[in-house]
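> just to be clear, the model below is a prediction. Sequence and coordinates:
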Amino acid sequence: MNKVYLPEELAGVNPIAAMPFTVDGHVDLVSFTNMINHLVNTGCNGITLFGIASEFYKLTEKEKEQLASLFVQLLANSPVYSCISVTDHATEVAIERAKFYQQLGSNCLMLLPPFFLKPTTEQIVHHICAVLDAVTIPVLVQYAPGETGLDIPPQAMAEISCRYPHAVFKIECNPPVEYCRELLRYKPDSVILNGYAGLYMMDMLDVGGKG
């Protein structure tokens, strides 16, 4: 049985798994397995699959299911926590995806809020909360306005944290420090990680980030 992680245990270094492809455009499962095993041996704390660097938008449904199952299996007996990103724009699909990844045994999820056709802040918050309602494992709510073009105010994030203790935040605005300071003013015990290739990691640790 996979270890159950608390939100505050999601800390340190958590790289996004890159996606290796063969020359004809298929997922290279052998290289993927070797890469995950290599990352485990680097001493990282967690690994995330289907982040933006995983090129999730190029994968078929069959490939995603195969990769998710293999990913969880590869990390099941390691000290590294597994995190799988839910990237679907339809709330109903995102809910089913989140449930499926939890059932597979992923230790936590990452959630990329929908941005296609520019939903309102209220619609984005509804989507996030619906996924949080559907699962019990920690969920890293991703905030990447540079990639999505969407704004989610720190106060809205803090309200989500108050409603859902298993919500964690991955802040990737550029720069992220002031946003995180404001979020922590609203909710001082919020668990915050920084993405953006770790460019601001030391600054984020100084203001209360976890990794």
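Alright, I've got the coordinates. Numbering: from 1, shown residues only.
> for the rest of this, base every contact and every neighbour count on C-alpha atoms.
OK.
> okay, now the residue lying closest to Pro20 once chain neighbours are set aside: neighbour count?
Of all residues not flanking Pro20 in the chain, Asp28 sits nearest, at 5.5 Å (CA to CA, 6 or more residues apart in numbering). For Asp28, the count of nearby residues is 13 (other CA atoms under 10 Å).
> what sits against Asp28?
With contacts defined as CA atoms under 8 Å, 6 or more residues apart in numbering, the neighbours of Asp28 are Pro20, Phe21, Thr22.
> next: Leu205.
Contacts of Leu205 by CA under 8 Å, 6+ apart are Gly211.
> tell me which residues of the host helix or strand of it are tucked away?
Using DSSP states H and E, Leu205 maps to helix 201-207. For helix 201-207, a neighbour-count test (16 or more other CA atoms under 10 Å) marks Met201, Met204, Leu205 as buried.
> second one coming, line it up with the first:
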Amino acid sequence: MPLDATARGVYPIAPTPFHPDGTIDVDSIDRLTDFYVGCGATGLTVLGVMGEAGKLDQAEGIAVATRYIRRAAGLPVIVGVSAPGFAAMAGLAHASMEAGAAGVMIAPPNSLRTDDQIATYYRQAAEAIGADVPFVIQDYPLNFSVVMTPGVIRRIVQENAACVMLKHEDWPGLEKISQLRAFQADGTMRPISILCGNGGLFLDFECERGADGAMTGYAFPDMLVDVVRLSQAGERDAAHDLFDAHLPLLRYEQQPGVGLAVRKYLMARRGLIASDAQRRPAGGLTATARAEIEYLLARLAQHDPRALPR
């Protein structure tokens, strides 16, 4: 089914698993997808920033997206299609939708500065991929250097019927969520889904501000599923207790430059992927860093048995 504004829950940002020689590990894609389905994810997002999409050629990107889509057992899959030009974006978007994707995600190029430039870019992107392709705005100023105010997000939503979701990764961004929901309440913006990124660092309060869930890539997506479920059920203290137990490890994984190395190390340690390999250029972990991760895991295991060694 096509993505729409009612989407909620957790859409993990899936990594692209590689063998140590840099080739794509399709068996790990299958194993990881099965885990996402089994732990209660309501969808998946592939070829995002942490999916090393920029290290894949277009044929590889389509192959990875198709493998996830076919293995996901009917879960909606969003495919990141950001590209320097609209021709490449449209090609990947169309191929992904033909493979069964639910929608696509578009990040702004870092050359955009004004609200008019941002709104024009998204209008042209929507025209390029086609009015029948649902799309997600990726609002990640810390990475893309493009600042989207609540007003320009409202403008994009109102000007493009196919815009159904915001991936919210501004920081600090809690007030932005509140403002966007206020726009919906006063009727100046139609409803959209809001899923949050940033590794889930602020997920506890983002849900309380009106976010519909998470779209991020922490190595314990099953924890994110539980936090969103508890929050939506009104079990505030239980949601915060679980989130607080994971926060030191989650914070460690969010380090710029080595965050993906940490995430893949943890996923390999959990048996979700066969190798923590990244495709070059890539950062790595020192022995000291690995020891710090193990220390944090041991502390986490006192509160959450999912952190125990396999």
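Noted; the coordinates are in hand. This one's a predicted model, so the numbers in the text were calculated from it and none came from an experiment.
> let me know the closest of the contacts of Asp28 of structure 1 to Ser106 of structure 1.
Comparing the contacts of Asp28 of structure 1 against Ser106 of structure 1 with CA to CA places Pro20 closest, at 21.0 Å.
> what residue in structure 2 is paired with the closest one?
The alignment partner of Pro20 of structure 1 in structure 2, by TM-score structural alignment, is Pro17.
> ok, how many other residues are close to that match?
Pro17 of structure 2, neighbours per other CA under 10 Å, totals 28.
> so which residue is dead centre in structure 1?
For structure 1, the residue nearest the mean C-alpha position is Met110 (2.3 Å; CA atoms, centre = their mean).
> tell me if that residue really is in a helix.
No. When classified by DSSP: H, G, I helix; E, B strand; the rest coil, Met110 of structure 1 is found to be strand rather than part of a helix.
> surely it touches Val135?
No. Using CA atoms under 8 Å, Met110 of structure 1 makes no contact with Val135, being 11.9 Å away.
> now do the strands in structure 2.
Using DSSP state E, the strands of structure 2 run over 9-10, 44-46, 77-80, 103-106, 135-139, 163-168, 193-196, 213-214.
> tabulate those (CSV), appending distance to Tyr265 of structure 2.
CSV is the format used below for the strands of structure 2 (distance: least, CA to CA, whole Å):
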stretch, distance to Tyr265 of structure 2
strand 9-10, 22
strand 44-46, 19
strand 77-80, 23
strand 103-106, 26
strand 135-139, 26
strand 163-168, 25
strand 193-196, 23
strand 213-214, 22
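> nearest to Phe243 of structure 2, of these?
strand 213-214 (13.0 Å).
> what does that closest one rub up against?
Residues outside strand 213-214 of structure 2 that contact it (CA under 8 Å, 6+ apart): 8-12, 194-197, 200, 203, 207, 224, 228.
> how about stretch 174-188 of structure 2?
Against stretch 174-188 of structure 2 from outside (CA under 8 Å, 6+ apart): Thr149, Pro150, Arg154, Met189, Arg190, Pro191, Phe205, Glu206, Arg209, Gly210, Ala211.
> residue in structure 2 matching the residue nearest to the centre of structure 1?
In structure 2, Met110 of structure 1 lands on Met105 (TM-score structural alignment).
> do the same with Val30 of structure 1
Per TM-score structural alignment, Val30 of structure 1 is aligned with Asp27.
> any idea how far Leu67 of structure 1 is from Phe50 of structure 1?
Computed as CA to CA, to the nearest Å, the Phe50 of structure 1 to Leu67 of structure 1 distance reads 9 Å.
> which of these two has more neighbours?
A count of neighbours by other CA under 10 Å puts Phe50 above the other of Phe50 of structure 1 and Leu67, at 24 against 20.
> mind listing the helices for the stretch 201-310 of structure 2?
203-209, 221-232, 236-253, 259-269, 287-301 (DSSP state H, counting those that start in this stretch).
> and the ones you listed: which comes nearest Ala93 of structure 2?
Of all these, it is helix 259-269 that lies closest to Ala93 of structure 2, at 24.9 Å by CA to CA.
> quick check: buried residues in the closest one?
Neighbour-count burial for helix 259-269 of structure 2 flags Gly259, Leu260, Ala261, Val262, Arg263, Lys264, Tyr265, Leu266, Met267, Ala268, Arg269 (criterion: 16+ other CA under 10 Å).
> ok, stretch 27-42 of structure 2 next?
By neighbour count on 16+ other CA under 10 Å, the buried set for stretch 27-42 of structure 2 is Ser28, Ile29, Asp30, Leu32, Thr33, Asp34, Phe35, Tyr36, Val37, Gly40, Ala41, Thr42.
> export these to TSV and tack on distance to His94 of structure 2?
Shown next, in TSV, are the buried residues of stretch 27-42 of structure 2 (distance: CA to CA, whole Å):
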residue	distance to His94 of structure 2
Ser28	25
Ile29	22
Asp30	23
Leu32	25
Thr33	22
Asp34	25
Phe35	27
Tyr36	25
Val37	25
Gly40	28
Ala41	25
Thr42	23
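> which pair in those spans the largest distance?
Ser28 and Thr42 (19.8 Å).
> how near is the aligned partner of Ile171 of structure 1 in structure 2 to Ile192 of structure 2?
Using TM-score structural alignment, the equivalent of Ile171 of structure 1 in structure 2 is His168. In this view, His168 of structure 2 and Ile192 of structure 2 are 12 Å apart by CA to CA.
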